[in-house]
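Asker: sequence first, predicted coordinates after that:
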Amino acid sequence: MASCKRDQEQHYHEVFITKTVTIQPPPLVASPTFLPLSNLDSQCPALMYLVFFYREPVPASSSSSSSLFSSLKRGLEEALASWYPAAGRLRLSSHSGKFTLACRNGTGALLLQASTTARISDLGDLSQPNNFVDRLVFRPPLNASLEDTPLVVGQVTKFGCGGYAIGVGTNHALFDGVANYNFLNAWAGRAAGRRLQAMPPGQAEPVHDRGRLLELHGHQHGHDDDPAEFMAIDHLHQLIKQKQDPIILRNGEEKLVLRTFSVECAMVSRLKSKAMSGGTANCSSFEVVAAHMWKARTKALNIPNHRTVCLQFTVDARGRMHPPLPPSFAGNAFVLSSLLCTAAELDRLPLAALVLRIQAAKRAVTHAYVARYIAALGEAPRTSLPPLPELTMVSDWTKTPYHRVDFGAGEAAYVAPLATPMPQAAYFMQSPGEAGSVDVRIGLPEKTLSAFETYFLHGF
């Protein structure tokens, strides 16, 4: 009897693929044969996944999940008229070692229809990672070559409760977070039948050409002794050199567990008040949460006081170049900024002082910084970083509220990112449950989770 029950539970959590189609741009779309990619595009040529959850059944205007699938299929085909690189494939030059994007190879994006008898309520808190959610996206076979892998994959899964999920994977070589958000809005708007004129400014006509960034590949700007121009990469080199120290920080090198910590609006307000009472004239939610989280993570990992610790965070370079890149630029335009100190100094610094340092690191991202950063990426070997417990990385998604991407059923109940190639990085996301609150998803060693929660949510 127990065995029968286990078999039923296993079947209950299966996901059945019922349809797979390849989506091409409309036949009359004129696109370049190849699109050269920049050093920023080449940092992480991997699929990044988001899963949109909708608790309510398919809208009344659609009689079934098949109708939803049809609208997503039509919407994606229409969106590819402007976002044609999403239907291409990556190519790696054996001569230069650089990536290009083949736009006219007829391969297309991939869209799947699926169903499960599971109910969305079975997943519990949607903000927390769940192994079942991995089944709601299409993952290419492990032996698939990069050149054969679709750059955009989508899967719509109907749940037994009538709700559904839309799992989307986009290759990071195509888009950064802003471009990905604009692409998904373009797809969703067409799937929902909204007129193009109703789309937000900057999203109607994406700019795919990377020419402005390609010009910087061999660029040497400024003086080698200007610390601002080497900040992020120089700090990484310092941490890697420090790693050769015989001290072993096992807390930061164990298998990481993903968790989401919700920073309520009231807590964000208290952090801002604390920073401003300490002498900061103004500050953003990102700045205070990042500063506070850096201290909490460093304490939770029990990093020795004499060790150098580093905070790195993404900065959108679109508006920092001269002339600026257009808001609709559809490639990768984010660079890392960085600040460094010892663990002891970090522990002593008040929140206001940390916020001021983060603001200074933001201001350091000038056109010259971006130029040197891009050139340095081209000079660095394409290898993954070793485990660096002293490195805290933050990617700010609060300006791309994915839960508001409307495929025709309004806002999603939640949008869950799946594990990324850098699970130790923290992702700041708008919480759909409360305006002004921030969900922080981060990978931590399991035995440090309780300490981090205490320091982060209660220790201020």
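Answerer: The structure has been received and is ready for your questions.
Asker: please make it C-alpha for all contacts and neighbour counts, starting now.
Answerer: Fine.
Asker: mind jotting down where the helices sit in the stretch 201-350 of the chain?
Answerer: Ranges of helices in the stretch 201-350 of the chain, per DSSP state H, counting those that start in this stretch, are 211-214, 231-243, 265-277, 285-300, 343-348.
Asker: likewise the stretch 1-150 of the chain?
Answerer: In the stretch 1-150 of the chain, the helices defined using DSSP H, counting those that start in this stretch lie at 2-12, 65-79.
Asker: most packed of these?
Answerer: Mean neighbour count (mean count of other CA atoms under 10 Å) peaks for helix 65-79 among these, with a mean of 21.
Asker: residues making contact with that helix?
Answerer: Contact with helix 65-79 is made by 23-26, 58, 62, 111, 113, 156, 158, 183, 186-193, 407, as judged by CA atoms under 8 Å, 6 or more residues apart in numbering.
Asker: put this next to the previous one:
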Amino acid sequence: MTSLSPIPTYEDLKIIFQEYSLVSPSQKTPRKSIYLSNIDQILNYNIPTAHFFKRSPDFPHENVARKLKIALQKVLVPYDFMAGRLELNLQTGRLEVDCNGAGVGFVVASSEFSLEEVGDHLIHPNLGYRQLAIEKLESLGHEVDQPLCVFQITSFKCGGFAIGMSTNHIILDGMGAKAFMENLASQAFDDGPLAVVPCNDRRLLAARSPPQVVFPHPEYLALDLPTGESSGPPVYDCGREKLNFRIFKLSPTIISNMKAKAKSTINKSAKISTFKVAAALMWRCHAFSGDIRHERDEKSTILTSINLRSRVIPNLPPSYSGNGVLPIGISTTFEDLENGSFSTIVELISNRLDDMTEEYAKSAFDWLEVHRGVPHGDYLIASWLGLGFDEVEYPWGKPIYCCPIVNHRKDICWVFRDVIDDGIAVMVALPAEEMVRFETLFYEFFR
């Protein structure tokens, strides 16, 4: 078990940008507007990721950049919405995607560093990674002209390179992004077929008419915004400030011990996943890392998301390209978090995740239709476990490491696979004093 601090860290990777362009579908696609579900509507912000590759003698970065651009042109035909632009329907107050073929961003850059100099096996949360997946093309100016996705290939002096992808969350969730990257990789091979056929019908998750809200949904904040020209949908985002970053590692042995501890007082046959024990630990550490003294009966709420693809009937196709997830909240009192057993917290998380029914999901979509609200909680714990970006096979090989890019959002942590020790790593961002308390609580758990 280790806590890694970001040393060495480079906030400036000495990037030289060589090309900015727009890539459009290789053939004309129909002009149409794409319906966006109630979950799509509220995720109007960018998710930047980085995918690192070691040097390939057969594929110098110039060749990779050329192949990647051609692959993008081809894959944007079935993914025509990615080359479109957001627009507000003034009658409904809902965002839609105008499939106008305007294109995705494409950036070519180089760094003066080698991959070895960037960080310890690349897993440090270097702020400089933000330079590997820029979010906008400044030459386009107005927000309405900005692409919904920007790809960036950055070469390093060692011959390795990174493919950065900054994508508006509206158009893809994690599973959808994995399917897209599989298809992008397939098109980088000469005359390769699509890996999977994307399902772009987001009406599969449309609210019912009339809406039927049959459950309470305390994890959402009702805004009840008016519809019309001056009022688009709300945006779910997190506060930003100056933060410290740490990666907390949990080895396979420690994870096994945590699962055993969680099962000590609950049903021995219960399925206790790695994510559930990690989320319980992160929740407890975060809840008491602030400088506010909470009342004993005051509630603490974490947010996470559940994959709906196999939970609705009929099941969503695995290649569903929209946001096939549902943000859910899990709450308990600060008293129970502090003095209750670890197994009780894990059981609470487990029950909430496992009991998620199709009817509850439909009720949540209907609630959002009525109230135009947003998810509301103290801490969002997002999982990359099982996404498998590092399993995607490109002509130049599989990525040696893939990661979300750190940002200045203190109310979110990322759980992902530890490529060194085969355990998991959790990326946490907090103000300096809160980070000290968080780290103390983290280590106290294992004493």
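Answerer: Right, received. Where do you want to start? In this text, all values refer to a predicted model and were calculated from it rather than measured experimentally.
Asker: can you pull the TM-score for these?
Answerer: Put the two chains on top of each other and the TM-score (TM-score structural alignment, normalised by the length of structure 2) is 0.85; 415 aligned residues with a CA RMSD of 2.7 Å.
Asker: buried among the contacts of helix 65-79 of structure 1? Need that as a selection in PyMOL.
Answerer: Buried residues within these, by 16 or more other CA atoms under 10 Å, are selected in PyMOL with:
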select buried, resi 23+24+25+58+111+113+156+158+183+186+187+188+189+190+191+192+407
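Asker: map residue 382 of structure 2 onto structure 1.
Answerer: Taking TM-score structural alignment, the alignment pairs residue 382 of structure 2 with residue 395 from structure 1.
Asker: which non-adjacent residue is nearest residue 84 of structure 2?
Answerer: Here the nearest residue to residue 84 of structure 2 in space, its sequence neighbours aside, is residue 99; by CA to CA, 6 or more residues apart in numbering that works out to 4.3 Å.
Asker: from memory residue 117 of structure 1 sits against residue 13, does it?
Answerer: Yes. Taking contacts as CA atoms under 8 Å, residue 117 of structure 1 lies within contact range of residue 13: 6.9 Å.
Asker: what does residue 294 of structure 2 align to in structure 1?
Answerer: Residue 294 of structure 2 maps onto residue 304 in structure 1, by TM-score structural alignment.
Asker: spit out the contact partners of the counterpart of residue 435 of structure 2 in structure 1.
Answerer: Under the alignment (TM-score structural alignment), residue 435 of structure 2 pairs with residue 449 of structure 1. Counting by CA under 8 Å, 6+ apart, residue 449 of structure 1 touches residue 300.
Asker: so where does residue 449 of structure 1 fall, helix or strand?
Answerer: helix 449-453 (DSSP states H and E).
Asker: buried stuff in that helix?
Answerer: 449, 451, 452, 453.
Asker: now do the closest residue to residue 382 of structure 1 other than its chain neighbours against residue 172 of structure 1, distance only.
Answerer: Once flanking residues are discounted, residue 382 of structure 1 sits nearest to residue 43: 7.8 Å by CA to CA, 6+ apart. Using CA to CA, to the nearest Å, residue 43 of structure 1 is found at 8 Å from residue 172 of structure 1.
Asker: when the two are compared, which one has more neighbours?
Answerer: residue 172 (23 against 16; other CA atoms under 10 Å).
Asker: correct me, but that one touches residue 44?
Answerer: Yes. With contact defined as CA under 8 Å, residue 172 of structure 1 and residue 44 form a contacting pair (5.9 Å).
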